[in-house]
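> When you get a sec, could you give me coordinates for this:
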Amino acid sequence: MEHLKPFTSSELKSILKKRPKETKFGEHILLLPNSNDIYEQLLKIDVTYVIFGIKEDIGVFANNGKTGAYSAWDATIKILLNTQSNAHTHPKKVLILGHLEFDDFQEKLKKLDQNKKKDILKARKKVTQIDESVSYLVSQIVRAGKIPIIIGGGHNNAYGNIKGTALALKKSINAVNFDAHHDFRAEEGRHSGNGFSYAFAEGFLKNYFIFGLHENYTSDTIFKTLKKLKTIQYNTFESMMVRQDTSFNTEMETALAHVGDKNFGLEIDCDAIQDIPSSAMTPSGFSVNKARAFVNHFGKQYNVSYLHICEAAPTPETETQVGKLISYLITDFIRAHESI
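Alright, predicted model coming up:
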């Protein structure tokens, strides 16, 4: 597969930091021997979760956002592999596949100007090519009966996750999105703000729940559009955490009722978490513990088909913070799903 860079045993060895009388997560995970015919290899391997990264922020650029999501995978894998291996973390159920890399696209991105419409259009064309790689890889993993855990990149990749899962299952799927933004913008060329609208328009996405919309950053037009579509429901951050018109736990149940009766994707946008370096970092958002509780709640559902954690944009100074956050969310998801 052209853009897939398999995770190797030499990379694993260089990252692992072994300590006496401790066993690390990375000592028990599995790797693929090679990247040829991923589907056939996965069929023969006894794992439940296949983790891979997406190293790109072209979709964020194409949405006039702040880039940096490219770095989330590298920040995460260093922390995740050095997490403790114990009865709570289940590393033997995990295969680390590697990451999708688009270096040629990223190089071209450096020469583009967000203030020029023609450059934005060029970036949006590149996003459609990224879509193809993401949807193909996700479809191979799901078709093999495994659960993909996708780390990094912009929220544009929700489209590939949904499409790939739907193609593998040969039916539309639902999605719940923990996000400050709806990502249901116009079909104006692909970018990080319209992954769900494209998936919906093309019939891959059926029921969609947006959890935690920020009222200050959602247009009146979008609110009216969402209210017209019966298969789309949402709540707002302010209704739960500021006015307390309803509770976080009650709203999780409402969201689950909307998406949980068929296969669904679990989307976590780090923009929704307070003070986490991301493409649209917020001083007012859900706590890390709320995000973890959310992943736990939906991870315990039989119909959850994938986990996607996106939009984190670590700097060298915040790399460890972001890596720890995403590693917590990954292990929370695995722990929850193993409890079924």
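> okay, CA-based contacts and neighbour counts for the rest of this
OK.
> So what's the gap between the top helix by length along the chain and the chain middle?
Criterion DSSP state H: the longest helix present in the chain is helix 117-143. Distance of helix 117-143 from the chain centroid (Cα atoms, centre = their mean, to the nearest Å) equals 14 Å.
> Which SSE is immediately downstream of it?
As assigned by DSSP states H and E, the chain's next helix or strand after helix 117-143 is strand 147-151.
> Check which helices and strands that next one is in contact with.
Here strand 147-151 touches strand 49-55, helix 117-143, strand 304-310, going by 3 or more Cα pairs under 8 Å, 6 or more residues apart in numbering; DSSP states H and E.
> what's it in contact with?
The contact list for strand 147-151 (Cα atoms under 8 Å, 6 or more residues apart in numbering) reads 48-54, 72-73, 138, 141-142, 305-310, 330.
> Let's compare: structure for the following, please.
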Amino acid sequence: MNTETAPLYAPAPTWSGRNDGPGPEHARWHSTIRPIQQDSPAGVALLGFASDEGVERNGGRQGAAAGSAALRQALGGLAVHEPLSLFDAGTITTQGTDLEGAHAELSTRVQQLIDAGHLTIILGGGHETAFGSHLGLFNAQGPAQIINLDAHFDLRSESRPTSGTPFLQISELVGAESFDYSVLGISVPNNTTTLFATADKLGVHITVDEELAEMSVKESAQLARDLVNNSPHERIHLSIDMDVLPADQAPGVSAPAALGVSFDRIRAIAVAIASTGKLALVDVVEINPRFDQDNRTAKLGARLINDIAVAHYLTK
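All right, here's what the predicted structure looks like:
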């Protein structure tokens, strides 16, 4: 990816969507969301992270850098039924191959947003997003529970950060005793024995895609609540890799899943976590608009973001 002429940080873009008239009875995301200000009241803050560098380093197919724009477009027309305080904090773009510099900028801005009391939702970008965002949460509030909805562990050991390394990086950042990591949706054929051994060494909770397929929607939500209740940490980082969904539901991802976990279960898990009142940070990553069909992957990501924001609001 060559973004050398693009700014590292761009302010909030102009939102658009269907307009049925003025007033809260016609409210949609595009008419409700506002650019973040220093004195904005605590609410839900979106921050884009336009990056393909981690995916490229990991040998994936390019296009995730456009994910944040696709999510904003899909969110724009969604109706707003609660008095949500919605803010757009702009977009960070990886400059050329400087993923490390983009991570530093991302962590700084996430820390600022969390310090200001916002539920911070990152619009990725490849899954390299998760290290930069978690670093910001860690700097703001210390160690946090991580729940990753993903077909992959992303615990690879590499000579430099990639979209496959973020959670091993986080384990090294926070230390083994504070590393509380769960992955729901793991595809056994798509993760090597070495990755399972690394997960075991780090005490990772694993629920594979086949187990989730056998659970009801309510059981999936209860699994999430049990994970939260059994964690020593008071804050949660929820990371959602859209490749956890079946390829027919989410074709527009960097690494489509042959089996995957159905959207109703993923949504139930995400809403259950948001309903605990402990959620501080969310990543929605690996949307690749180049391979999407009728924007269905972006629309599913937007629905998750919307429902997480509502569930979080209802805890207040």
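> what's the TM-score here?
Here the TM-score for the pair of chains, by TM-score structural alignment, normalised by the length of the second structure, is 0.87; 300 aligned residues with a Cα RMSD of 2.3 Å.
> Could you dump the helices and strands packed on strand 147-151 of the first structure into JSON lines and include mean neighbour count and distance to residue 79 of the first structure?
Formatted as JSON lines, those follow (neighbours: other Cα atoms under 10 Å; distance: least, Cα to Cα, whole Å):
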{"stretch": "strand 49-55", "mean neighbour count": "24", "distance to residue 79 of the first structure": "14"}
{"stretch": "helix 117-143", "mean neighbour count": "20", "distance to residue 79 of the first structure": "24"}
{"stretch": "strand 304-310", "mean neighbour count": "26", "distance to residue 79 of the first structure": "15"}
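> Adding distance to residue 10 of the first structure, write these out as CSV.
Output for these, formatted as CSV (distance: least, Cα to Cα, whole Å):
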stretch, distance to residue 10 of the first structure
strand 49-55, 17
helix 117-143, 23
strand 304-310, 26
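> mind checking which of the ones you listed is nearest residue 100 of the first structure?
With Cα to Cα, the closest approach to residue 100 of the first structure among these belongs to strand 49-55: 4.8 Å.
> next structured bit after the closest one?
Downstream of strand 49-55 of the first structure, the first helix or strand assigned by DSSP H and E is helix 58-61.
> circling back to that earlier point, which helices and strands does the longest helix of the first structure pack with?
Using 3+ Cα pairs under 8 Å, 6+ apart: helix 117-143 of the first structure touches helix 38-43, helix 58-61, strand 147-151, helix 157-169.
> What segments of the second structure are helices?
Secondary structure of the second structure (DSSP H): helices at 29-32, 53-57, 67-76, 99-115, 129-141, 166-174, 193-201, 209-214, 217-229, 263-274, 296-314.
> which residues are in contact with the last one?
What it means is helix 296-314 of the second structure. With contact meaning Cα under 8 Å, 6+ apart, helix 296-314 of the second structure is reached by 44, 67, 70-72, 74-75, 78, 82, 84, 121, 242, 249-253, 263, 267, 270-271, 274-277, 279, 284, 287, 289, 292.
> Now do that helix and strand 44-50, the angle between them.
The directions of helix 296-314 of the second structure and strand 44-50 differ by 150 degrees, with axes from the mean of the first three to the mean of the last three Cα atoms, to 10 degrees as the criterion.
> Output the residue interval of the first structure matched by helix 296-314 of the second structure.
Counting by TM-score structural alignment, helix 296-314 of the second structure falls onto residues 321-339 of the first structure.
> Can you give me the buried ones in stretch 85-98 of the second structure?
Buried positions in stretch 85-98 of the second structure, judged by neighbour count with 16 or more other Cα atoms under 10 Å: 85-95, 97.
> Now do that stretch: everything it contacts.
Applying Cα under 8 Å, 6+ apart, the external contacts of stretch 85-98 of the second structure come out as 1-13, 29, 32-36, 41-53, 101-102, 105-106.
> likewise stretch 286-295 of the second structure?
Residues from elsewhere that reach stretch 286-295 of the second structure, judged by Cα under 8 Å, 6+ apart: 62-67, 70, 74, 124-127, 241-243, 250-254, 297-298.
> Determine how far the last residue of that stretch lies from the first.
The first residue of stretch 286-295 of the second structure is 14 Å away from its last residue (Cα to Cα, to the nearest Å).
> Run the chain-centre distance for it.
In terms of Cα atoms, centre = their mean, the centre of stretch 286-295 of the second structure is set 16 Å apart from its chain centre.
> and the aligned residue in the second structure for residue 164 of the first structure, what is it in contact with?
Using TM-score structural alignment, the partner of residue 164 of the first structure in the second structure is residue 136. Going by Cα under 8 Å, 6+ apart, residue 136 of the second structure touches 106-111.
> one more time with 10 Å
Each residue near residue 136 of the second structure by Cα atoms under 10 Å, 6 or more residues apart in numbering is listed here: 103-115, 130, 142, 281.
> Distance check, the closest residue to it other than its chain neighbours against residue 281 of the second structure.
Excluding the flanking residues, the one nearest residue 136 of the second structure by Cα to Cα, 6 or more residues apart in numbering is residue 107, at 3.9 Å. As judged by Cα to Cα, residue 107 of the second structure and residue 281 of the second structure stand 12 Å apart.
> Overlap in contacts, those two.
Common contacts of residue 107 of the second structure and residue 281 (Cα under 10 Å, 6+ apart): 113, 130, 133-134, 136-137.
> from these, which two are the most distant?
The two members of these with the most space between them (Cα to Cα) are 113 and 130, at 15.7 Å.
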